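Asks: build me a structure from this.
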Amino acid sequence: GFAGTCYAHYYGPDNRPFLPRVWNAGSRHDRIDFRWDAILRDGVYNYSGYDDLVEDDLAAGIDLVGILWATPAALRKPGCIVTAGAEPAERPAGWYAPQVGALALSPTLSDQGACPPAGLYNSWSPTNFNGNHWAEFVYKTALRYRGQVRAWEIWNEVEWSFFWLGTEAEYAQLLKVAYQAIKLADPTAPVLFAGLHFWADPTYFERVLDIINDDPAAAANNYFFDVMSIHLYSRPSTVYDITLHIRQRMRQYVSDHPIWLTETGVPVYDGPFPGVHSEYAAREVEAASYLIQSYANARAAGIERYHWFRVHDDSESMGAEHFGLWHTETYTRPAYTAYQVATSYLLSPTMVTHWTYSNGVRRVTFWGTPRGKVSVLWSNLPQQATYTESAILSSATLVDQRGGTQTLTPVDGLYTVTLPPATATRKDSNPVEYIIGGEPYLLVEADSTPPPPVTMVSPVAATTYSDTIMVSWTPSSDASGIWGYDVIVKVGAAPWTQWRSFGQSGLATTVPYTDVVHGQTYCFRVRAWDRAGNRVEWPQTTRACTTIDLDREVRLDVNAVMGNPGSGPLTPLTNVSLRFVDGNLADAVPPTVGGSWHWNVTLMAGDYALWATPAGWWSPPPGWLPLRLPITVPPGPTTLTLSYPQLVLPAHRHSYWLPIAMRP
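Replies: Down below sits the predicted model:
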């Protein structure tokens, strides 16, 4: 599943009220800390508390992402000094969602587990950890929860000194050791890069990736991580923009990796349990809008996992920041219902498209969902906006962030939606800056039935005697109309590959395929897309295959070569050079000299020429002129016979001389 949360396991054994609630909301993943300093006590590994937690989450149908971090005090790197303190209740200015390039200030305090571990560079094995305490912790933990904890994240927000007091090189080594240990213990578990705070130091992850790229073993080990993990808050536009930036920069150093949004949210400052009104805080109803907008933008950006931070407020204090879907289990915020709306309607799309219009409207369309075609719409500007969309069905459902619905009927083929203005502003911004769009609506056209399978018409012959294969199929029909057709091709034993997308093919049902090689076999499959984005699955048995044969058996019979003097009888010639050349003027058949020529050979289809050159050419008249006879050999299954009872060379009667002026 796409949707997850953070810290749904509270409060403790026999008291985890949030697990069934997040499952009912559509969450299937929980992200929790596996603190090393909580597991290793007095030199002894004790997992009893975590065993209960893992068992309870799995029993509730929730998979786990475990964050491995927090060095025990006794195992800190020598010289690492921690000025310990609690995570600050309110972050410094610009902390959550500044514009790109703005600075964020780091607090001076650190978590007591923020030091790099000692022995991090020691070589090790599962039977001899050789003082590499980090390798021992990661290996033992991953092995203990093999098949139970589905993914492991290596530390948290290492750009921020509250969580990490090491260098970029030390984090690269920490990640490498963890990756190797986890893959030995549980090869199927994805390993996540530490969740990027990003704003604390926007190029920190690049510096780490640059170090990893220089490691000779990195490429063979997926650069020591399987997933890039990111944290983005309070401004839904950054969930799209910054994700694309991180992906683009990541590709400069390592291969492309999936991206998971393992923390996102916005603190709230109103309601019966308000938190502090920090710079990027919002009202409860605006936080619900943020949830749907960030969820849609995450899909648009290609993010593969979405985790809301967090399930409940981790502090009862009104002076702290409150992110929770709940305050406690007795008070549910509007964002919980918005989460249900997102997971109910914005699931399993065949594709996602998006656009921001000049009037400030943002549209993210989920095509081919189990609900049909769903467009998420909101205004980014502080004024009401109107959006129109062409209808594909006779009616649609409009869904608000509270789950309320109404039926829309198109007028002149168009749906019209009025969108509320943006109201969430950054505290004390001048000029006023709107960080979250207005309340979103979901426009749902409920065609979720894919078109019927496509029947191939051609090619039907086992062999194609042409350099072009005409690929044809019968047209499909569908309630919302056919959008186009995908065509894939299999060349020989190679895998199936995309040849034409539905956007390229449109409604055409016959397309020429010309990228052929003699002797190769080509197979084709076709599927239809409808205008709601539904597509039929690729047919597993229905396909059309053909083998290209561009050879042709050719028989040449030149019975006689004669000279034509212009008057009188033809003169037999017996000493003529005879050649059959291809388009590059190379001999396609061994040449001969004589007065006749007979052969039977296999040639590739193409353009050729028969040359007959009299003996002694070039010579002054009298004599005979050469003959150049163009011949096209088309492909085909039968023998092509070229029969010439007589090749007649014309007489050579005149020579033409050009005057040459000589200068002294």
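
Asks: only C-alpha atoms for contact and neighbour calcs from this point on.
Replies: OK.

Asks: once you drop chain neighbours, what's closest to residue 266?
Replies: Excluding the flanking residues, the one nearest residue 266 by CA to CA, 6 or more residues apart in numbering is residue 234, at 4.6 Å.

Asks: what count of nearby residues applies to the one you found?
Replies: Neighbours of residue 234 under the rule other CA atoms under 10 Å: 27.

Asks: and the most centrally placed residue in the chain, how far is that from residue 243?
Replies: Centroid-nearest residue in the chain, with CA atoms, centre = their mean: residue 302, separated by 6.5 Å. With distances taken as CA to CA, to the nearest Å, residue 302 is found 9 Å from residue 243.

Asks: that older thread, okay, the residue nearest to the centre of the chain and residue 370: tell me how far apart.
Replies: Counting by CA to CA, the gap from residue 302 to residue 370 is 19 Å.

Asks: and if you look at residue 155?
Replies: Look at residue 155 and residue 370: by CA to CA, they are 37 Å apart.

Asks: quick check, residue 53 in a helix?
Replies: Yes. Assigned with DSSP: H, G, I helix; E, B strand; the rest coil, residue 53 falls within a helix.

Asks: quick one more, to check against the first:
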Amino acid sequence: MRLRLTTATLARFLTLLFVLLPLGLLRHDTQEVRAEPEQVIKLYLPTMRQNHPLQPSIFGAEINISHAEVAQKGRAANLYWTRYNGIRWSEVEAVQGVRDWTQVNAESIELRYIVSKGLTPIVVVRGTPNWAQLIPGAACGPIRAEHLDAYADFVGEVVTRYSQHPYNIHHWELGNEPDISIQQLAGNGNSMFGCWGVEGDPYFGGEYYAEMLKRVYPAIKRADPTAQVLIGGLLLDCDPTNPPANKSCESARFLEGILRNGGGNFFDMVAYHGYVFWANNRVDWSQHDSNWQTRGGAVLGKLNFIRQMLAAHNISKPVILTEAGLLCHESTTCPVAEFEADKANYAVRLYSRAWANGLQGAIWFTLDGPGWREGGMLDAAQNPRPVFTTVHFLATRLSGGTYVGQDSVGSREGYIFRNAGRTYRIYWTNDTSSTTVSLPTGALVYDKYGRQMFPVGGTMPVGFDPVIIESAN
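Replies: The predicted model follows:
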């Protein structure tokens, strides 16, 4: 059949196309945020349609205080992922068979804030009600076998409710650090940590967690076939194949237990956590984590272990880092200026390494402040800290781009990315040494905050603080 395109038809088509285009993406609002007391940065914020996410990227942060201001800051930073912890079964169904969804009204409002800013939530589902607890008093712990189907039904209803407008949520994380035992929590069964771990069990309770996955995963997929199911973010305390002195690392066998019991067919992504603690001795904080140092540190060492476990069971699944950051240890005094500057430094390392090593995302803990052990991107008044400025700069330049390759020599670590016709080379050293790199013709050089630097002589010194070099492809 031949179609004849008249001038009138063409005019109607163009008019319709103009109306349907997301014109908000072409306009910009402005907002000033302060990253440091002496520095004012003007951010240009795209006006987005509701539930229209950014181009998928590595950049994310957890939100624990999700009022409109914090969610807007996540949007301002150009984050893609945000983790939200969470929806609790123990609140909704405190009485068996009676589900009171008004108990999560506050959570629903917060999730609407997050989604309305174009962020992509990963929602944690946790909390075992008293009547379903395998370990009495342990809401963070495993579910009695006879109630696993009730839990599956509950999670299926959660997904049905929140996969639709106005939420459109499709990523679900089952528990939070389930590879912890109730003994490790000193009996605190209401902890935000999970406590599915079983001390003395060869696989630390992972096999029973797999039984839960076998019930819950099909229920989630029935409710939303597009849903992505994550294993509860694994703590992975230390390397069981090379344990530090005086540590057994038995809890890290939890993942192996899941896989041995056939759980590999009942999740879509492995989630894990990788924190590091600040020290002022100018060595890379992650690489020198004593619990994972022999494998490459708290982030890449754990990732290496996870992939080794998956490969040993002939399973290939994406991996995502759902909690990470640079923290001030409770036994350490962290000078504010140095600590905050180093959080910005570490953010460059974290997101660059995560992207280069094929992670689906890296989620800083937390966006809101002050955060656990002062780790937040925002301060207690929810104003941006220096790390926020760094993440905003990186995400704005790199989101939607591609990873090209590594450019590391000796103590210098470097990664190359491309986006929108530009090449970005990111370099730093992992100790007090320094080196130089040659600059491409016409290159622009930035420090970790995105402030332009002006090197002379066609080379750029590289030290412990990262530098970002931008040039034409």
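
Asks: circling back: quick one: which of residue 155 and residue 370 of the first structure has more around it?
Replies: Between residue 155 of the first structure and residue 370, counting by other CA under 10 Å, residue 155 is the more crowded of the two (25 against 19).

Asks: correct me, but the more buried one touches residue 191?
Replies: No. Under the criterion of CA atoms under 8 Å, residue 155 of the first structure makes no contact with residue 191, lying 10.9 Å away.

Asks: and residue 177 of the second structure, what pairs with it in the first structure?
Replies: Matched by TM-score structural alignment, residue 177 of the second structure corresponds to residue 157 in the first structure.

Asks: confirm for me that its match is in contact with residue 171.
Replies: No. Judged on CA under 8 Å, residue 157 of the first structure makes no contact with residue 171 at a distance of 11.0 Å.

Asks: can you report how many residues neighbour the aligned residue in the second structure for residue 405 of the first structure?
Replies: Here residue 405 of the first structure is matched to residue 452 in the second structure, going by TM-score structural alignment. Other residues lying near residue 452 of the second structure total 14 when counted by other CA under 10 Å.

Asks: and residue 265 of the second structure, by the same measure?
Replies: Neighbour count of residue 265 of the second structure, defined by other CA under 10 Å: 13.

Asks: mind listing what it touches?
Replies: Residue 265 of the second structure makes contact with no residue, according to CA atoms under 8 Å, 6 or more residues apart in numbering.

Asks: corresponding residue for residue 27 of the first structure in the second structure?
Replies: For residue 27 of the first structure, the aligned position in the second structure is residue 79, judged by TM-score structural alignment.

Asks: is its match in contact with residue 62, as I believe?
Replies: No. With contact defined as CA under 8 Å, residue 79 of the second structure does not reach residue 62; the gap is 10.3 Å.

Asks: more neighbours, these two?
Replies: Per other CA under 10 Å, whichever of residue 79 of the second structure and residue 62 has more neighbours is residue 79, with 29 against 26.

Asks: make sure that one is indeed in a strand.
Replies: No. Counting by three-state DSSP, residue 79 of the second structure is not part of a strand but coil.

Asks: show me the contacts for it.
Replies: Applying CA under 8 Å, 6+ apart, we find residue 79 of the second structure in contact with 54, 57, 59-61, 119, 392, 395.

Asks: from residue 81 of the first structure, how far out is the match of residue 177 of the second structure?
Replies: As judged by CA to CA, residue 157 of the first structure and residue 81 of the first structure stand 19 Å apart.
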